[in-house]
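[1] for reference, the sequence and a predicted model appear below.
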Amino acid sequence: MPLAVYILGLGIFTQGTSEFMLSGLLPNIAHDLGVSIPDAGLLISAFAIGMVFGAPLLAVATLSWPRRTALVTLQAVFIAAHVAGALAPGYGLLFATRVISALAYAGFWGVAVATAVALVPANAKGKAVAIVASGLTLATIVGVPAGTVLSQFAGWRAAFWAVAALTLLSLICSVLAISAGHGATEEPRTIRAELRAMARPQLWLSYALTAFTFGAVIVTFSYMASLLTDVTNLSEGWVPGLLALFGVGGLLGMSIGGKAAETYPIRTLVLGTGVLVAASVLLAVLAENTAVTIVLVFVLGFAGYITNPILQARVFGIAPGAPTLVGATNTSAFNVGNTLAPALGGIAISAGFGYASIAWVGAALGTVALFGALWAGHLQYRTLRTSSVVAKGTAQEEDRATTHA
């Protein structure tokens, strides 16, 4: 695997840390800037919405750029936004920096995945995508807890400075590792050609699968801390360790999913969503049982992320003529799930169903994803069967022609 693929994963790690670290910084930010916790929470929504719209917009805006230029530029904008955020005197400017950061990060995601896929042969694309995407899983295991601890000792602004410094390191590594011979120059790409390649119904089914599958796991993860303390009755000291356990499960799932993406993609997708639904139902019913809950936290991370490399790599196989835009739109699909699913969980909690209800929401979303995965498998089987019949018919005609000759 080329070193550049791991460097791209490093970029996702540094920026992904910023995506999720605010959950541990909200009290400090709210107190420092004189706003309520819900208002501070809007900073998370701003980032997610920026990711949804930023991925395709930035992919189109940088389509004609060499990929190394796009990657470095987007990281530079991300760094500048975090420096401005660390220095922000008020809530308004900080909110604006979160939107800008999300736009840059979303663009980086799309270009990074397209670059990784271009750097490896066809039988290694799933593994390359898994390595890049694992940067986000590492961010949840290492980056987010570290940012929370740093903010407790040095303030929330220190966490922003740390992310900016780490992203600068990633930028330097990108300049050194992604040379002209590593995909910095490619065949010319145009918006029209990429849009034409995206006009495939199966591609949009895959985007729906991405949104529902990721939403099914992220809705539970978003309220995991409250579920653990209020329903399972664990102390707050347990929360960081169990969130890290979730991340370990996710990392293992990503590793296995990366290997399965090229060999058994649909089977793994169906199995992963099936286990995700089962684990969500069990958590909803048995969340008061500490031992069972601990196991299910790991299983949710594993099942939720084993599908990630497949969902990332599959779109490139469906629409190979749009290597940048299909990946960027898939990033938007992930963030549609990341935005809407927690909102649905919040509605369930506000309706008085309790924190365990978020697992039922996850199970419902996962069930939709499961049926979608089965339908995708049916369509793939039908396509392969049709191709086989056509090929067989062509071979028979050639045999008859040879016989008559």
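    That came through, no problem.

[2] going by C-alpha atoms from here, please, whenever you check contacts or count neighbours.
    Fine.

[3] distance check, G346 against N28.
    Distance of G346 to N28, given as Cα to Cα, to the nearest Å: 22 Å.

[4] can you pull up the most central residue in this structure?
    Taking Cα atoms, centre = their mean, the centroid of the chain lies closest to F334, which sits 5.5 Å from it.

[5] my guess is that one contacts F214. True?
    Yes - counting by Cα atoms under 8 Å, F334 touches F214, with 6.2 Å between them.

[6] and the contacts of the host helix or strand of F78?
    Using DSSP states H and E, F78 falls within helix 67-87. Residues outside helix 67-87 that contact it (Cα atoms under 8 Å, 6 or more residues apart in numbering): 15, 62, 93-94, 97-98, 100-102, 104-105, 107-108, 111-112, 115, 157-158, 160-161, 163-165, 167-168, 171, 174-175, 178-179, 183-185.

[7] below is an additional structure, to be compared with the one above:
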Amino acid sequence: MAPSTQLGGGGGQFGLLALALGGFGIGLTEFVIAGLLPQVSRGLDVSTAAAGWLISGYALTVAAGAIAVTAATAGRPQKPILVGLLALFVAGNLLCAIAPNYPTMLLGRVVAALCHGSFFGIGSLVARRLVPPERASRAVAMMFAGLTVANVLGVPFGALVGERWGWRATFWAITGIGSVALVAIAVLVPGWAGGTSGRADLRSQLRSFRSTQVWLTLTATALGYGGMFGAFSYLAYTFTEVTGFSATDVAWLLVVYGTGLVVGNIAGGRGADHNRDVTLLVSLTGLAATLTVFGLLASSRPASVILVFLLGAFGFATVPGMITRVTDAAGGVPLAASANVSASNVGNAVGAWLGGLAISAGWGYAAPLFVGAGIVGVGLGVMGWAARGSTDSARGGGGGAGGATGEAAEVQRS
């Protein structure tokens, strides 16, 4: 454990920036493909449906890989793991850049996805150690800032580079960003922040999942994400078929949504450090209300612009608090943080599936918004149940202090 004089110092801030850069690169890989699918489909001579597996295959690998990779690396120092994960990320994107055929391209996407969940899960624990305990959620938000900025820039970045130099150039660029992030983490993240936690062996980590609070938080995460991304998956159709925007308007509307993610991530981190459970309950309430009102006012252009921003803001405001909450409930083990990333991806898949069923049933392109509101409403109920049973809720939410203290105590006991 680092001396208190080191916590929050300049080295810690540089370490957080290095983690954020890694998150930015990984976020680009996740989001950029959406704007490149037509080019990739033509370049590799595959159908649009086959090209779509470059997105869904990535998401499924993230969900499974987050737990599998974290479990496989249990008991090892975390800084070298982060460096190794980024090496995997670079290799995957390099494969995509040079892929001579579709199977190689899909393999590259799977290899890159293997690092995603574990990087954010393990990285969130490392980020917490770089700051004083009362700033834990803000540190997590700082690391996720790279992901939110990538969401804003990913699709337009991929489309711009792809149009000018071809889709392979986009993956060469991401390979370069990943290489820089790898070096930055190796140099700037202090060794004491990336050491082995006190309960790093796999058996101890699995025992942490006996906690009801862990499962309640994971469930609330899946439902919150499922509601937001279930609606987000069909926003292009909502904007064009219900609101009346043109197809070319969708790009800047998604930038508005991405800007909401950035704002929500920052606000959620600050709020969670002040009162975590209240911040999560307010964010989920705001998200459910936004989805409901969006569904009612989807035909209004001005309202849709405001509401798509709020959708991103309330949706991502839950991220820092959920991660610190689940890791605190689990005693600071990496597997819990990675499981939170898996839960969010499972929620994404289920939410999109339910939204698609609503459209197929003939309920219209605004229906996923109402479906999402219902899913988030259930998540709000789960979060309320968790908050009532939480000991840190009785102390005012103590997102950062309580959790970091608990982890430190566990290290000392070990």
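    Everything's here; your move. Computed from a prediction, not measured in an experiment: that's the story for all the values here.

[8] TM-score for these two?
    Once the chains are overlaid, their TM-score stands at 0.90 when taken by TM-score structural alignment, normalised by the length of structure 1; 384 aligned residues with a Cα RMSD of 1.8 Å.

[9] ok, back up a step: matching residues in structure 2 for the helix holding F78 of structure 1?
    The alignment of helix 67-87 of structure 1 onto structure 2 (TM-score structural alignment) covers residues 78-98.

[10] just give me the mean distance for that stretch relative to structure 1.
    With mean Cα distance after the TM-score superposition for structure 1, stretch 78-98 of structure 2 departs from structure 1 by a mean of 1.0 Å once superposed.

[11] now swap in stretch 343-356 of structure 2 and tell me
    Counting by mean Cα distance after the TM-score superposition for structure 1, stretch 343-356 of structure 2 comes out at 1.5 Å.

[12] about what we covered before: could you look up the SS state of the residue opposite the residue nearest to the centre of structure 1 in structure 2 once aligned?
    By TM-score structural alignment, F334 of structure 1 lines up with S344 in structure 2. For S344 of structure 2, the secondary structure call by DSSP: H, G, I helix; E, B strand; the rest coil comes out as helix.

[13] ranges for the helices of the stretch 151-300 of structure 1?
    Secondary structure of the stretch 151-300 of structure 1, counting by DSSP state H, counting those that start in this stretch: helices at 156-177, 191-197, 201-222, 224-230, 238-260, 265-286, 290-306.

[14] could you tell me where the last one falls in structure 2?
    Looking back up the chat, that one is helix 290-306 of structure 1. With TM-score structural alignment as the criterion, helix 290-306 of structure 1 aligns to 301-317.

[15] what's the separation between the residue nearest to the centre of structure 1 and L340 of structure 1?
    In this view, F334 of structure 1 and L340 of structure 1 are 10 Å apart by Cα to Cα.

[16] could you do P320 of structure 1 as well?
    From P320 of structure 1 to L340 of structure 1 the distance is 29 Å (Cα to Cα).

[17] settle it for me: which of these two has more neighbours?
    L340 (18 against 14; other Cα atoms under 10 Å).

[18] give me the angle between the helix or strand where that one lies and helix 201-222.
    L340 of structure 1 is part of helix 325-348, with elements assigned from DSSP H and E. On the basis of axes from the mean of the first three to the mean of the last three Cα atoms, to 10 degrees, helix 325-348 of structure 1 is oriented at 40 degrees to helix 201-222.

[19] following the chain onward from helix 325-348 of structure 1, which element is next?
    Going down the chain from helix 325-348 of structure 1, the next helix or strand is helix 357-404, by DSSP H and E.

[20] that next one packs against which elements?
    helix 201-222, helix 265-286, helix 325-348 (3 or more Cα pairs under 8 Å, 6 or more residues apart in numbering; DSSP states H and E).

[21] JSON lines for those helices, including distance to I358 of structure 1?
    JSON lines is the format used below for those (distance: least, Cα to Cα, whole Å):
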{"stretch": "helix 201-222", "distance to I358 of structure 1": "6"}
{"stretch": "helix 265-286", "distance to I358 of structure 1": "8"}
{"stretch": "helix 325-348", "distance to I358 of structure 1": "5"}
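
[22] residues contacting the residue lying closest to A260 of structure 1 once chain neighbours are set aside?
    Of all residues not flanking A260 of structure 1 in the chain, T268 sits nearest, at 6.8 Å (Cα to Cα, 6 or more residues apart in numbering). For T268 of structure 1, the contact set (Cα under 8 Å, 6+ apart) comprises G257, A260, A261, I306, T307.

[23] in structure 2, what residue corresponds to T268 of structure 1?
    Checking TM-score structural alignment: T268 of structure 1 goes with T279.

[24] then P27 of structure 1?
    Match for P27 of structure 1 (TM-score structural alignment): P38.

[25] which residues sit in contact with that match?
    For P38 of structure 2, counting by Cα under 8 Å, 6+ apart, the contacting residues are T48.

[26] okay, and it sits in which element?
    Applying DSSP H and E as the criterion places P38 of structure 2 in helix 37-44.

[27] how big's the offset between that helix and structure 1?
    So helix 37-44 of structure 2 averages 1.4 Å relative to structure 1 (mean Cα distance after the TM-score superposition for structure 1).

[28] and that helix, which residues are buried?
    The neighbour-count check on helix 37-44 of structure 2 (16 or more other Cα atoms under 10 Å) flags L37, P38, Q39, V40, S41 as buried.

[29] so how far is L150 of structure 1 from the residue opposite Y225 of structure 2 in structure 1 once aligned?
    Using TM-score structural alignment as the criterion, Y225 of structure 2 maps onto F214 of structure 1. Computed as Cα to Cα, the F214 of structure 1 to L150 of structure 1 distance reads 29 Å.
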